[in-house]
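Colleague: What follows is a predicted protein model with its sequence.
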Amino acid sequence: MLDETMKTQLKGYLERVVRPIEIAARVDGSENAREMMALLNDIVPLSDRITLTEHRAADNERAPSFSLTSPGVDIHLTFAGLPMGHEFTSLVLALLQVGGYPPKVEQALIDQIKALDGDYTFETYFSQSCQNCPDVVQALNLMAVLNPRVKHVAVDGALFQSEVETRQVMSVPTVYLNGAVFGQGRMDAEQIVAKLDTGANDRAAERIKTMEAFDVLVVGGGPAGAAAAIYAARKGIRTGVAAERFGGQVLDTMGIENFISVPYTEGPKLAAALEQHVKSYDVEVMNLQRAVKLIPGDVVEVQLANGASLRSKTVILSTGARWRQMGVPGEEAYRNKGVAYCPHCDGPLFKGKRVAVIGGGNSGVEAAIDLAGIVAHVTLIEFDVKLRADDVLQRKLRSLPNVTVITSAKTTEVTGDGQKVTGLVYEDRAGGEVHRIALEGIFVQIGLLPNTEWLKGTLDLSPRGEILVDDRGQTSVPGVFAAGDCTTVPYKQIVIAMGEGSKAGLAAFDHLIRTSAPAATAEAKVA
């Protein structure tokens, strides 16, 4: 199951284990169970602290599955299925943490997890191709290691299709808590704990209220925001970052192959590196903070959703963008019930089914190509008279036997049975005919929408809602700068956002120098 290179690397990691690890496997005689046991049998010889037991699963037990624990330590951590692909890292971290290796998280979060008062049984449905799932799995595994009242089972949705169908899981990661849906989409430990610890938000707000004004406050934690914070902090000025989720849209990006000097990386890995780099400087990072109002002035005020406010001499807006929605009846009602926005994450849940992709740009065509290898049939629907994707992608798409391309089509409705998607309705823009397509999934890939609604009426925006900036990143409000996908700067790319963020950080510093310089005296003017 594991090649020699992976075994060597894993053996090196397992040397950090300080206490015994017991793996209890439950099997059912299936090929999936044999693959799981092959993986576990590859792992056990890599450390003399690991033991493995195997038994036939009872009727009420998931199989194949295995649990990790340590003698004398109350840990309830289980993988149901095969944690390979993106989830192999989750398995490695689980082994280390169960084996007593300290987690690389802030002590304040560890204390908060240990202090949770309640009994929490979590179940996370993941797919091996989902880049957002490991964050959730790893967070809940960590919580299960630190707090005996937290139990966690990570379930491979592709292997437990009957559960997926019964619970109508149509988006990953989907998390259940004590049998009820707790959340969907990417979450880290800080976000999960904040939902459980109801007083955390109030405590964060009280702490923010006591903060002195910053020299530079960055709103947003994506590539542009991270670069702005680093460039500002390097000037030795008081710098803060307030972000809803550090990493921004990069966290939802699968493969990154055009980040100069790095041939390939993945969004979550890059986002983690950005955060680590920012925190290596003296930057106050305030995560899980959503800005709701900007109040200009000599000292700019940014009001937050939790009721607190931050003040700063300059502000850099880097709030990024989000997936654009179709805005048709049924879309919101069936979001995560067949309407999806991440083909890499959710595609495996539609294995053997019929799906549609909305959008004929590079993102839409790439999604259709990826999905065609999983699902029974893909219908790609494009509003324009022709696809806008690169020619090489179009040629690949049209070579696939299970793909239908429809152009000059306007999607007008998502249909469903009250619980899940059953189809969509589109209008032929040329002839006006209305058509219905029966399908189980719809993947929307129609571009981005800037996160700037909260700024309307405060500074100048373009008709598309983008922040108008000059060549220095200056907005229409003195002392307020902007960078990245939320601005009018063309070409929404990670490397461009970083450059614009760096420029905004330097421009903010320059603004501080010029506005804080003492006025010239009358004698100096005469001289």
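Modeller: Received the coordinates, thanks. Quick caveat: nothing in here was measured; it's all calculated off a predicted structure.
Colleague: switch to C-alpha atoms for all contacts and neighbour counts from now on
Modeller: OK.
Colleague: Would you mind listing the residues in contact with the closest residue to residue 447 other than its chain neighbours?
Modeller: Spatially, and ignoring its direct neighbours in sequence, residue 447 is nearest to residue 324 (5.5 Å; C-alpha to C-alpha, 6 or more residues apart in numbering). Residue 324 is in contact with 445-449, counting by C-alpha atoms under 8 Å, 6 or more residues apart in numbering.
Colleague: Mark which of those residues are part of strands, please.
Modeller: Judged by DSSP state E, these include 448-449 as members of strands.
Colleague: Among the contacts of residue 324, list the two that are farthest apart in space.
Modeller: 445 and 449 (11.8 Å; C-alpha to C-alpha).
Colleague: which neighbours do those two share?
Modeller: In contact with both residue 445 and residue 449: 323-324, using C-alpha under 8 Å, 6+ apart.
Colleague: Which one's more surrounded, these two?
Modeller: The neighbour count for residue 445 versus residue 449, taken as other C-alpha atoms under 10 Å, is higher for residue 445 (26 against 18).
Colleague: how close does the more buried one sit to residue 311?
Modeller: 37 Å (C-alpha to C-alpha, to the nearest Å).
Colleague: Likewise for residue 502?
Modeller: Counting by C-alpha to C-alpha, the gap from residue 502 to residue 311 is 21 Å.
Colleague: same question, residue 139
Modeller: From residue 139 to residue 311 the distance is 32 Å (C-alpha to C-alpha).
Colleague: Tell me which of the two has more neighbours.
Modeller: residue 311 (22 against 19).
Colleague: still on that earlier bit, could I get the contacts of residue 324 as JSON lines with distance to residue 184?
Modeller: Listed next are the contacts of residue 324 as JSON lines, based on distance: C-alpha to C-alpha, whole Å:
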{"residue": "445", "distance to residue 184": "19"}
{"residue": "446", "distance to residue 184": "21"}
{"residue": "447", "distance to residue 184": "22"}
{"residue": "448", "distance to residue 184": "21"}
{"residue": "449", "distance to residue 184": "21"}
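Colleague: what about versus this one:
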Amino acid sequence: MLDADLKTQLKAYLERVVHPIEIVSHNDGSAKGKEMAALLEDIRSLSDKITVVEGQDSAARKPSFDINRKGSDIGVSFAGIPLGHEFTSLVLALLQVGGHPIKLDEKVIEQIRNLDGDFVFETFISLSCHNCPEVVQALNAMSVINPRIKVVAIDGGVFPKEVEERQVMAVPMMYLNGQHFGQGRTNVEEILARLDTGASARAAAELSKKDVFDVLIVGGGPAGAASAIYTARKGIRTGVIADRFGGQVLDTLSIENFISVKETDGQKFAVALEQHVKEYEVDIMNTQRAVKLVPGKVKEVHTESGAVLKAKTVIISTGARWREINVPGEREYRNHGVAYCPHCDGPLFKGKRVAVIGGGNSGVEAAIDLAGIVDHVTLIEFGAELRADAVLQRKLATLRNVKVIKSAQTTEIHGDGKKVNSLSYTDRNTGDTHRVELEGVFVQIGLVPNTEWLKGTVDLSRHGEIEVDARGQTSVSGVFAAGDVTTVPYKQIVIAVGEGAKAALGAFDHLIRSSDDESELAAAA
């Protein structure tokens, strides 16, 4: 099942197992069942602390398996074969159930341990989803810390009937005690905030007590990380608040154009960013979303949780998100046929008909990827010609199950009240309206800056981007901005990193040239 190199690596990891592990297999003898049996046998052969037994009960899902710590009620479950992006989740589950320390802040671990209640999480995933492992790994870790939390990760490709019955059309999709809990990339802190309703208020109160920062960076993507490193290296008090550290890069599958790094993926890149920032004395405050900026000698940043943070200078690097087409039916059927990540959600549409809206690089790449999974792809482009690179257009032209419609404006996404069933568009040349019968719509029309919270505070372009000068300075003194959120052209990771460094240097220069002395600032605070 596993190749020799993977076995060697896994064997080395399993040497860290402290407590004996019993893997309980629930097999149905199917092809997938045999594949799972081979995987479990490989794992068993690599450690004398691991045994595999056949389950004696009638499991709800087969093939599936439980990883249990012998002599305890600690364990996690997988329904399917966790390979692909989920192989790391499997390895971590073995280590953590086996007693290897969980890398979470002690306060977070204590908060998980003290949760009162019984929680049963079911998470639907696809093995090609690069967002799913964070959710699976977060819930698995929580289950090991608090055995009253039971978890199972379900491969939607292995259990299509259940996917259809529950109308799962986006992953990761979480259910708690049988009820929908949430979807999309989610970390431990975000899950905890929903389970422990008082946690957010307590955290906000603690954050508001923090002293004035020399520089407060809002956003934890490439631009924000670069800003933090540059300001921390100057020896000034630096803080970072981020909705999720890594930002939009977490939704990037492959990165092959960051100079000196031949190839990586978004999740690895985001982890590397955070690890680099943590090499310095930077106060990182995760799961905090800014909602208001109050200018002044000492600036205030208010968060959604109610915290108020103060700083002498602020660098805004809140990035961008997927742009919506804003037509009837889009929001109503989001995650019920309307999707924005073909890598994550594409496998859920296997054998079905889908549309991709957008003829740029992202749209054409999505159509190419989906063509290998779905029955048929209709690519809809607003302009008279596709805008993607020539090499991508040539590849697209070779695919027989892809139809390209140009000069077309999507006007509505239709559904039956539960899921998408068609799409309407207008031919921009003739004015005629057409309807395409399908089961999924993937929107790929670019990004929109995350600046709604700044309207009326800093100058924005007509596209909502923050206007900055050559130093990253905004229209507000002492407030800088960097990355995809600004008017700087060409939204690329390497450019965001450079702009983040530049904004940091601009903020530092502002601090040392400011005529306000420390006593004035302290009084203003």
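Modeller: That came through, no problem. As the structure is a computational prediction, the values presented were derived from the model and not from experiment.
Colleague: Superpose the two chains and report the TM-score.
Modeller: Put the two chains on top of each other and the TM-score (TM-score structural alignment, normalised by the length of the second structure) is 0.97; 518 aligned residues with a C-alpha RMSD of 1.2 Å.
Colleague: quick revisit: corresponding residue for the residue nearest to residue 447 of the first structure in the second structure?
Modeller: Alignment note (TM-score structural alignment): residue 324 of the first structure maps to residue 323 of the second structure.
Colleague: any idea how far its match is from residue 277 of the second structure?
Modeller: 29 Å.
Colleague: Over to residue 388 of the second structure?
Modeller: 35 Å.
Colleague: out of those two, which sits in the busier spot?
Modeller: residue 277 (22 against 17).
Colleague: For the more buried one, give me its contacts.
Modeller: So residue 277 of the second structure contacts 225, 228-229 (C-alpha under 8 Å, 6+ apart).
Colleague: rerun that using 6 Å as the cut-off
Modeller: By C-alpha atoms under 6 Å, 6 or more residues apart in numbering, the residues touching residue 277 of the second structure are residue 229.
Colleague: Kindly report the same for residue 412 of the first structure.
Modeller: Counting by C-alpha under 6 Å, 6+ apart, residue 412 of the first structure has contacts 328, 425-426.
Colleague: Try it again at 10 Å.
Modeller: Contact analysis of residue 412 of the first structure by C-alpha atoms under 10 Å, 6 or more residues apart in numbering lists 326-331, 424-427, 434-435.
Colleague: Which of the helices or strands spans it?
Modeller: strand 409-416 (DSSP states H and E).
Colleague: element containing residue 300 of the second structure?
Modeller: Using DSSP H and E, residue 300 of the second structure falls in strand 299-303.
Colleague: average gap between whatever helix or strand comes next after that strand and the first structure?
Modeller: The C-terminal neighbour of strand 299-303 of the second structure among helices and strands, as given by DSSP H and E, is strand 308-316. Compared with the first structure after fitting, strand 308-316 of the second structure deviates on average by 0.5 Å (mean C-alpha distance after the TM-score superposition for the first structure).
Colleague: Helices along the stretch 1-150 of the second structure, start to end?
Modeller: Along the stretch 1-150 of the second structure, the segments classed as helices by DSSP state H, counting those that start in this stretch run 4-14, 31-45, 87-97, 106-113, 132-145.
Colleague: How about residues contacting the longest one?
Modeller: In this structure, residues lying in contact with helix 31-45 of the second structure by C-alpha under 10 Å, 6+ apart are 1-3, 7, 10-11, 14, 21-30, 50-53, 62-65, 79-83, 91, 94, 158.
Colleague: Please apply the same query to the fourth one.
Modeller: With contact meaning C-alpha under 10 Å, 6+ apart, helix 106-113 of the second structure is reached by 102-105, 114, 141-149, 188-189, 192, 195-196, 199.
Colleague: Show me what counts as buried in it.
Modeller: By 16 or more other C-alpha atoms under 10 Å, the buried positions in helix 106-113 of the second structure come out as 109, 111-113.
Colleague: likewise stretch 237-254 of the second structure?
Modeller: 237-253.
Colleague: Could you work out the end-to-end span of it for me?
Modeller: 34 Å.
Colleague: Which residue numbers in the first structure does it align to?
Modeller: The aligned range for stretch 237-254 of the second structure is 238-255, by TM-score structural alignment.
Colleague: what distance separates the matching stretch from the centre of its chain?
Modeller: 9 Å (C-alpha atoms, centre = their mean, to the nearest Å).
Colleague: Which helix runs longest in the first structure?
Modeller: In terms of residue count, the longest helix belonging to the first structure (DSSP state H) is helix 494-516.
Colleague: can you pull the contacts of the residue most central in space within the second structure?
Modeller: By C-alpha atoms, centre = their mean, the second structure has its centre lying nearest to residue 185, at 4.0 Å. Residue 185 of the second structure makes contacts with 130-136, 171-173, 244, 250-251, as judged by C-alpha under 10 Å, 6+ apart.
Colleague: By neighbour count, which of those residues wins?
Modeller: Top of those by neighbour count (other C-alpha under 10 Å): residue 136, with 31 neighbours.
Colleague: is it true that that residue touches residue 127?
Modeller: No - Residue 136 of the second structure is beyond contact range of residue 127, at 11.6 Å (criterion: C-alpha atoms under 10 Å).
Colleague: what touches both of these two?
Modeller: 86, 154.
Colleague: and residue 427 of the second structure, what does it touch?
Modeller: 382, 405-410, 433-434.
Colleague: Can you tell me how far residue 307 of the second structure is from residue 287 of the second structure?
Modeller: 12 Å.
Colleague: list residues touching both of those two?
Modeller: Joint contacts of residue 307 of the second structure and residue 287 (C-alpha under 10 Å, 6+ apart) are residue 200.
Colleague: Checking the closest residue to residue 418 of the second structure other than its chain neighbours next. Helix, strand or coil?
Modeller: Taking C-alpha to C-alpha, 6+ apart, and ignoring the residues beside it in sequence, residue 418 of the second structure has residue 336 as its nearest neighbour in space, at 6.9 Å. State at residue 336 of the second structure, reduced to three classes by DSSP: H, G, I helix; E, B strand; the rest coil: coil.
Colleague: correct me, but residue 336 of the second structure touches residue 440?
Modeller: Yes - here residue 336 of the second structure reaches residue 440: they are 8.1 Å apart, a contact under C-alpha under 10 Å.
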